[in-house]
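A.B. asks: okay, sequence plus prediction incoming.
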Amino acid sequence: MINSKLGIAAGVCGGLFIAYCIYFDRKRRNDPLFKQKLRERRKEAKKQKEAKTGSSKLPDLRDYEAVQKFFIQEVQKGEELLGIGDVENGVEHLSNAVAVCVQPQQLLQVLQQTLPPQIFQLLLQRLPAVSQRIANSASSTRTMVEDDVE
């Protein structure tokens, strides 16, 4: 007797769950903005993932405006991430900015005055690796251009 009541209750719950799924699937399919909302959510998730990984696409170092835009973008990202407590990624972005900066010594002096000493030391430790990565990127871009010329 108890098993049959339990079976009926489970069947009713299962049927309600399936009805719930069908209802919201139809609602989703008939929503004209569903695809647009989905694209926006995916784009936002991608931005958040890039911010977490600290990945930044390096500009063409020969294009002054692109380098200047990249510099400002990296300083802003670095400050934002440091502000929310993500020290590793914040320092990564600030080191990218220092590496492409026209006057890195002046920027380092400003950062030394504004950042806590332990974060500034982390920035100084990370700077050689980032500078090397940017130099490698510049040389690979130069090689690709030379290959196109030939």
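C.D. replies: That came through, no problem.
A.B. asks: okay, CA-based contacts and neighbour counts for the rest of this
C.D. replies: Fine.
A.B. asks: now for the top helix by length along the chain, which elements pack on it?
C.D. replies: For the chain, the longest helix by residue count, based on DSSP state H, is helix 117-149. Secondary-structure packing of helix 117-149 (3 or more CA pairs under 8 Å, 6 or more residues apart in numbering; DSSP states H and E): helix 87-100.
A.B. asks: now the helix it packs on, how far from the centre of its chain.
C.D. replies: Offset of helix 87-100 from its chain centre (CA atoms, centre = their mean, to the nearest Å): 13 Å.
A.B. asks: what's whichever helix or strand comes after that helix packed up against?
C.D. replies: Next helix or strand after helix 87-100 toward the C-terminus (DSSP states H and E): helix 104-114. The helices and strands touching helix 104-114, judged by 3+ CA pairs under 8 Å, 6+ apart, are helix 87-100.
A.B. asks: also this one, for the comparison:
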Amino acid sequence: MISKAMVGIAAGVCGTLFIGYCIYFDRRRRSDPLFRQKLKEKRQKAKKQLKENESAKNKLPDFRDTEAVQKFFLEQVQLGEELLAQGDFENGVEHLTNAVAVCGQPQQLLQVLQQTLPTQVFQMLLQRLPTVSQRVAASAASSGAIIEDELE
């Protein structure tokens, strides 16, 4: 029979060997002359991809294409809800504001949001709405689409 002490000693030896293995390969990896260069390139690539994703998220659709507008609206609502659920109120409100700005019936959407969102978050949305609405209106005018301003 194997005693508890033997199991403990075996576990300790295995743990020590594993930690030694990790230290050895970490030291070997860090001593690689190209390690810092590869790490820097990896970080730059990730930063560039993040910027591209951020600009793609806020890119407004072609307002002549109703399907693209509907898709954009649904994506913005979904992203806004996800970010609010994660506690990122700034970005969540930004996406919900984009959705309200392109919505065909913004008054009804605002009523629903007023009932479902916390008061502070809804106030943030109302504060950002005029600037985003102007940006959407300018984009729609440049694309040749006609949008009625139902918010006023």
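C.D. replies: Thanks, I have the structure now. The model shown is predicted, which means the values in this text are computed figures rather than measured ones.
A.B. asks: mind checking the TM-score on these two?
C.D. replies: The TM-score (TM-score structural alignment, normalised by the length of the first structure) is 0.63; 114 aligned residues with a CA RMSD of 3.5 Å.
A.B. asks: just want the angle from the longest helix of the first structure to helix 104-114.
C.D. replies: Orientation of helix 117-149 of the first structure against helix 104-114 (axes from the mean of the first three to the mean of the last three CA atoms, to 10 degrees) gives an angle of 150 degrees.
A.B. asks: for helix 117-149 of the first structure, buried residues please.
C.D. replies: Neighbour-count burial for helix 117-149 of the first structure flags 119-120, 123-124, 126-127, 130-131, 134, 137-138 (criterion: 16 or more other CA atoms under 10 Å).
A.B. asks: what range does stretch 105-112 of the second structure cover in the first structure?
C.D. replies: Mapped onto the first structure using TM-score structural alignment, stretch 105-112 of the second structure spans residues 103-110.
A.B. asks: tell me how far the matching stretch lies from the chain's centre.
C.D. replies: 25 Å.
A.B. asks: give me the contacts around that stretch.
C.D. replies: By CA atoms under 8 Å, 6 or more residues apart in numbering, the residues outside stretch 103-110 of the first structure that reach it are 98, 101.
A.B. asks: recalculate using a threshold of 6 Å.
C.D. replies: For stretch 103-110 of the first structure, contacts defined as CA atoms under 6 Å, 6 or more residues apart in numbering pick out residue 98.
A.B. asks: same question, stretch 133-150 of the second structure
C.D. replies: Contact with stretch 133-150 of the second structure is made by 63-64, 101, as judged by CA under 6 Å, 6+ apart.
A.B. asks: in the second structure, which helix has the most residues?
C.D. replies: The longest helix of the second structure (DSSP H) is helix 4-30.
A.B. asks: just checking, next helix/strand downstream of that helix?
C.D. replies: helix 35-57.
A.B. asks: quick check: angle from that following helix to helix 4-30?
C.D. replies: 80 degrees.
A.B. asks: can you name the residues that contact residue 27 of the second structure?
C.D. replies: Per CA under 6 Å, 6+ apart, neighbours of residue 27 of the second structure: none.
A.B. asks: quick check: it vs residue 143 of the second structure, distance?
C.D. replies: 57 Å (CA to CA, to the nearest Å).
A.B. asks: same question, residue 33 of the second structure
C.D. replies: 52 Å.
A.B. asks: ok, now residue 135 of the second structure?
C.D. replies: Relative to residue 143 of the second structure, and taking CA to CA, residue 135 of the second structure is found at 12 Å.
A.B. asks: can you tell me the centre-most residue of the first structure?
C.D. replies: In the first structure, the residue lying closest to the centroid (CA atoms, centre = their mean) is residue 50, at 1.6 Å.
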